[in-house]
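Enquirer: Here is my input, please return the structure:
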Amino acid sequence: MSAVSHIPTLTLAAARAAVEACEAKAREIRVPMNIAVVDSATHLLHFSRMDGAKFTSIGIAMDKAFTAAGHRVPTSTYKEAVWPGGAGFGIWNSNGGRFMVIGGGLPVKNESGQILGAIGVSTGTPAQDEEVARAGIEVIERMMKAESGKVKAKL
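Expert: Here you go, the predicted model:
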């Protein structure tokens, strides 16, 4: 039995690369976004508010990332369960009101399925927010794949 746990988490470099990719996708779809990246413990690593992004979406982006990392699933997962009578009705009141049930928050996982952090995006529609977050996830996945190849090449 070990007394210490080593939990993998995103680096600031990965968070910055993800935000750059998210910003590029947001420009492509012509919707300025608020973009938050959190680590595996749900703490903010990096944030960007693009010119023209909604001020009221700043906290929403952070809370989407918080929810996706903390609950280990996309925020869109809760879409059908949160209506009156649904299994998750009222869940948005949990975690000090930070639990977000609107699409646009995606967890970042490694090859083993461990949560490394999450990306939360807000200002567009839930589908647009998720599309922009996905661009950041894809960059991180490419970074991890490249690092994995370097480790294998050294062995």
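Enquirer: Every contact and neighbour count from this point should use C-alpha atoms.
Expert: Will do.
Enquirer: what packs against the longest strand along the chain?
Expert: Longest strand of the chain, by residue count under DSSP state E: strand 115-122. Helices and strands touching strand 115-122, by 3 or more CA pairs under 8 Å, 6 or more residues apart in numbering; DSSP states H and E, are strand 34-39, helix 58-71, strand 105-109, helix 126-154.
Enquirer: Another for comparison:
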Amino acid sequence: MKNVSLDDATKLVETAKNKAEEIEVPMCIAVMDAGANLVAFERMDDALLASIDIAQNKAFTSVTLKLDTQTVHEVSQPGESLYGIGGTNSGRIVTFGGGFPLTDGDTVVGAIGVSGGSVEEDIEVAEAAIDRFAEL
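Expert: Predicted structure coming up:
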């Protein structure tokens, strides 16, 4: 696999949406390919409007840095190696959890970003999609 296909991205969005419905938190879910191009996106009814950009930027962050956004949070704190990174890339770098790279072996082939709940809820929903990706 060299890139996330539309078919795979659609399955990830559906899996994330099902998890969000299970925990009763409306979410925005974005899947990008390895080139940081949006492949699939869904905004559930009543999801926060701000979460549209946040979900996409979480995916952007994860695919461009090849890191999950929780790790970006940890390394972007004062005194850490990536302090200040949140102000780069025209403000698109997200420094809190909910974005994950999608990998095929050691190769990043895309990313998912989820926004709409607490950081913990966003991570939980994204991880459901990550588990599904491992099965594809």
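Enquirer: Provide the TM-score value for the superposition.
Expert: Taking TM-score structural alignment, normalised by the length of the second structure as the basis, the two superposed chains have a TM-score of 0.95; 136 aligned residues with a CA RMSD of 1.2 Å.
Enquirer: quick one on the thing from earlier: got a markdown table for the helices and strands packed on strand 115-122 of the first structure, with distance to residue 78 of the first structure and mean neighbour count too?
Expert: Output for those, formatted as a markdown table (distance: least, CA to CA, whole Å; neighbours: other CA atoms under 10 Å):
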| stretch | distance to residue 78 of the first structure | mean neighbour count |
| --- | --- | --- |
| strand 34-39 | 20 | 32 |
| helix 58-71 | 11 | 26 |
| strand 105-109 | 11 | 30 |
| helix 126-154 | 12 | 17 |
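Enquirer: In JSON lines, list the ones you listed along with distance to residue 28 of the first structure.
Expert: Output for those, formatted as JSON lines (distance: least, CA to CA, whole Å):
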{"stretch": "strand 34-39", "distance to residue 28 of the first structure": "15"}
{"stretch": "helix 58-71", "distance to residue 28 of the first structure": "19"}
{"stretch": "strand 105-109", "distance to residue 28 of the first structure": "19"}
{"stretch": "helix 126-154", "distance to residue 28 of the first structure": "10"}
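Enquirer: between these, which gets nearest to residue 87 of the first structure?
Expert: helix 58-71 (15.6 Å; CA to CA).
Enquirer: Compare the helices and strands packed on strand 115-122 of the first structure and give me the one nearest residue 80 of the first structure.
Expert: Of these, nearest to residue 80 of the first structure by CA to CA is helix 126-154, at 13.8 Å.
Enquirer: and the closest one, what other elements does it pack with?
Expert: Counting by 3+ CA pairs under 8 Å, 6+ apart, helix 126-154 of the first structure packs on helix 12-29, strand 105-109, strand 115-122.
Enquirer: returning to that earlier point: state the span of the second structure onto which the longest strand of the first structure is aligned.
Expert: Using TM-score structural alignment, the residues of the second structure aligned to strand 115-122 of the first structure are 108-115.
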